[in-house]
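Trainee: sequence below, structure please.
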Amino acid sequence: MSFDLTFECVLDLRCAVAESPVYDDRRNCLFFVDIGKRALHRADLTGSGHIAWTFVHGACSIGLAQSGRLVLAQRDRVVLFDPDSGTIAKEIASIEAETRDTRLNDGKVGPDGAFWVGTMHEAADRRPVASLYRVPADGTVERKVGGIICSNGLAWSADDSVLFHSDSRGPWIDRWQFDRETGAISERRRLAVLDEACGRPDGAATDVEGSYWSAGVSAGVLNCLSAEGELVRTHRFPVPTPTMPCFAGPDRKTLFVTSLRPAGVGEDSRAGGIFAARSPIAGVAVQRFDDRRL
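Mentor: From the prediction side, this is the model:
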């Protein structure tokens, strides 16, 4: 299917690094983080009703929880945050707290009810010392994939059988067979390699037709790949650095995309804003963290 997307800026926040947009179907709102400003944001789908919280330990990625709380990845820990009271309810796990040059990055709740979150190497030499982890509600930290520079691009297929995962500095996208009962992954396969010109793979989402949508942060594009790795569509984005797409709304056909604000960008640029476009294809519904006993 060939189509164009018309993006409009719904929140001109000038975020340093807006990331991890998540649609909450119960509240009919969007949550997202600004990693650079250590903030978590909430807004209605129109951009109104905006509120934000800041954290000493940062805000790197989020997921929804069964209780209505959010599972929040901070620099080196995973916590439960209650957006109704504005308080951290519980620390769930500590990850790579002893490693100075890494921090948590992209995270999402999987079909297994666990929070999947990766780390990234922040030092100038960008070495493959980061990993992807699985964190269930009991706080167990299971290392699933190593040898990563910047873990990113987590998303699952509509039937829960495939996990997509990327390394933004690899720069590659892989797919794994996924067992939703155990969280086991197997049969790793290199899906695509996308360079600076094509758009290094940042955050991602999947649609119900099996496509994988990857924010091409280095090229100002949103890339759409088939489940077999064919680049089927490339959509130009209004600002140079999109970071992650998210399907939202009751029909999951409003595509929200976060962005970052590069140093030296013009004062009239809306880079760092939150953009939205209508899509003819619905996205895969996100899962909720199983915190019912916490």
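Trainee: can we go C-alpha only for contacts and neighbour counts from here?
Mentor: Will do.
Trainee: does P245 really touch R252, like I thought?
Mentor: No: look at P245 against R252 with Cα atoms under 8 Å: they stay out of range, at 11.9 Å.
Trainee: look at the two and report which has more neighbours.
Mentor: Using other Cα atoms under 10 Å, the more surrounded residue of P245 and R252 is P245, with 28 against 21.
Trainee: contacting residues for that one?
Mentor: Counting by Cα atoms under 8 Å, 6 or more residues apart in numbering, P245 touches P21, G203, A204, A205, W213, S214, A215, L255, F256, V257, T258.
Trainee: which one of the residues you listed has the most neighbours?
Mentor: Neighbour max across the contacts of P245 (other Cα under 10 Å) = G203, 32 neighbours.
Trainee: you'd agree it is in a strand?
Mentor: Yes: judged by DSSP: H, G, I helix; E, B strand; the rest coil, G203 forms part of a strand.
Trainee: how far away is it from D106?
Mentor: Distance, G203 to D106, by Cα to Cα, to the nearest Å: 7 Å.
Trainee: next up, for comparison:
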Amino acid sequence: MAELQTLFDYTGHLPECPTWSEEEQALWWADILQGELHRYHPASGEYSVLCFSEEVGCFALREKGGFIVAMRNAIWLTDRRGLLVQKVCDNPSNPQLARFNDGGTDSQGRFYAGTFWGPGDYNGALLVRIDNDLTPKVIQCDIHGANGLAFSPDKRWMYTSDTPNGVIYRTPLNEQGEPGKREVFRQFGPGEGLPDGAAVDEEGCYWSALFDGWRIARFSPQGDQLAEYRLPVRCPTMVCFGGHEMKTLFITTTRENMDAAEVAEYPLSGAIFTLPVAVAGMKKSLFIER
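Mentor: I've put the predicted structure just below:
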């Protein structure tokens, strides 16, 4: 059995969107509620933080250097220091009620960012895509909390999850990567946990962080659970693959909305864990501007 370890001596508030930089051999992630991007270089132990004026829901590394960052009010391009360079678009949701949440890139280097509908009174969130020419396009609605974005190795399927509604979807993609009608991939019941952030491996299996479920699970392309990995904390938020061979699973977790008693009992809530795995993960594309 592979051994679960903490990445280093760190706990955050709401760490999300772990992203492995192949060029840097370093892990980046956001702490949404702190408005921060973090970087850790495992080989040297070097650690640094970039600070922003708003929540940072998700981000991607840019081919031209720097980041594309989905903040509460808008999506921005930044330089390597995190300084805002160009506003791409406003938040297409009501930013007072819906902040950006999960996101990432597809094989064509386009950026996707979903929102989380704060009031919870109906499915008011959405998923927006930023194309390579920086044009925004809303591609899915009827979501409570957008999460779980990942793409199959054959580029035929986009996976997403709606965490509060306990469902993972898959959406067929045509040759241009345009989405068809989404369908239910897996529905979760009481006690299973809620599907949060995710990643796909080279065999096309979907790895989901099960929020409130104490575990990570690996699902076949048909939606069958193949394996699970228990955690010492209740709420993992997302996973990504990285390392030299893309066979290290990085797992972000949170301590959001936990009282002092739970944090004291489970002090690693908010830590980042690493797990060696037998199958390599798919590499994340850089955001490409043309």
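Trainee: give me the neighbour count for F237 of structure 1.
Mentor: 22.
Trainee: do the same with G266 of structure 1
Mentor: By the measure other Cα under 10 Å, the count of residues near G266 of structure 1 is 10.
Trainee: which non-adjacent residue is nearest the counterpart of it in structure 2?
Mentor: Counting by TM-score structural alignment, G266 of structure 1 corresponds to V263 in structure 2. In space, V263 of structure 2 comes closest to S269 once its chain neighbours are excluded; the distance is 6.6 Å by Cα to Cα, 6 or more residues apart in numbering.
Trainee: and the gap between the nearest residue to R80 of structure 2 once chain neighbours are set aside and G180 of structure 2?
Mentor: Once flanking residues are discounted, R80 of structure 2 sits nearest to G66: 3.9 Å by Cα to Cα, 6+ apart. Separation of G66 of structure 2 from G180 of structure 2 (Cα to Cα): 32 Å.
Trainee: have a look at those two and say which one is more surrounded.
Mentor: G66 (19 against 14).
Trainee: the more buried one contacts G82, doesn't it?
Mentor: Yes: contact status for G66 of structure 2 versus G82: in contact at 6.9 Å, counting by Cα under 8 Å.
Trainee: just give me the neighbour total for T46 of structure 1.
Mentor: Quick note: T46 of structure 1 (other Cα under 10 Å) scores 12 neighbours.
Trainee: list the buried residues of stretch 4-17 of structure 2.
Mentor: L4, L7, T11, G12, H13, L14, P15, E16, C17 (16 or more other Cα atoms under 10 Å).
Trainee: so what does the second one match up with in structure 1?
Mentor: When the two structures are superposed using TM-score structural alignment, L7 of structure 2 falls opposite V10 in structure 1.
Trainee: so the residue nearest to V263 of structure 2, which of the three states?
Mentor: Going by three-state DSSP: S269 of structure 2 is coil.
Trainee: my guess is it meets I251, correct?
Mentor: No: S269 of structure 2 is beyond contact range of I251, at 11.4 Å (criterion: Cα under 8 Å).
Trainee: what sits against Q177 of structure 1?
Mentor: S161, V162, L163, I185, S186, E187, R188.
Trainee: and for the fifth one, nearest residue in space, chain neighbours not counted?
Mentor: In other words, S186 of structure 1. That would be Q177: by Cα to Cα, 6+ apart, it lies 5.2 Å from S186 of structure 1.
Trainee: what of L77 of structure 2?
Mentor: I68 (4.5 Å).
Trainee: and if you look at A209 of structure 2?
Mentor: Closest residue in space to A209 of structure 2, ignoring its immediate chain neighbours: I216 at 4.7 Å, by Cα to Cα, 6+ apart.
Trainee: tell me the SS of that neighbour?
Mentor: strand.
Trainee: could you report the distance from it to N91 of structure 2?
Mentor: I216 of structure 2 is 30 Å from N91 of structure 2, by Cα to Cα.
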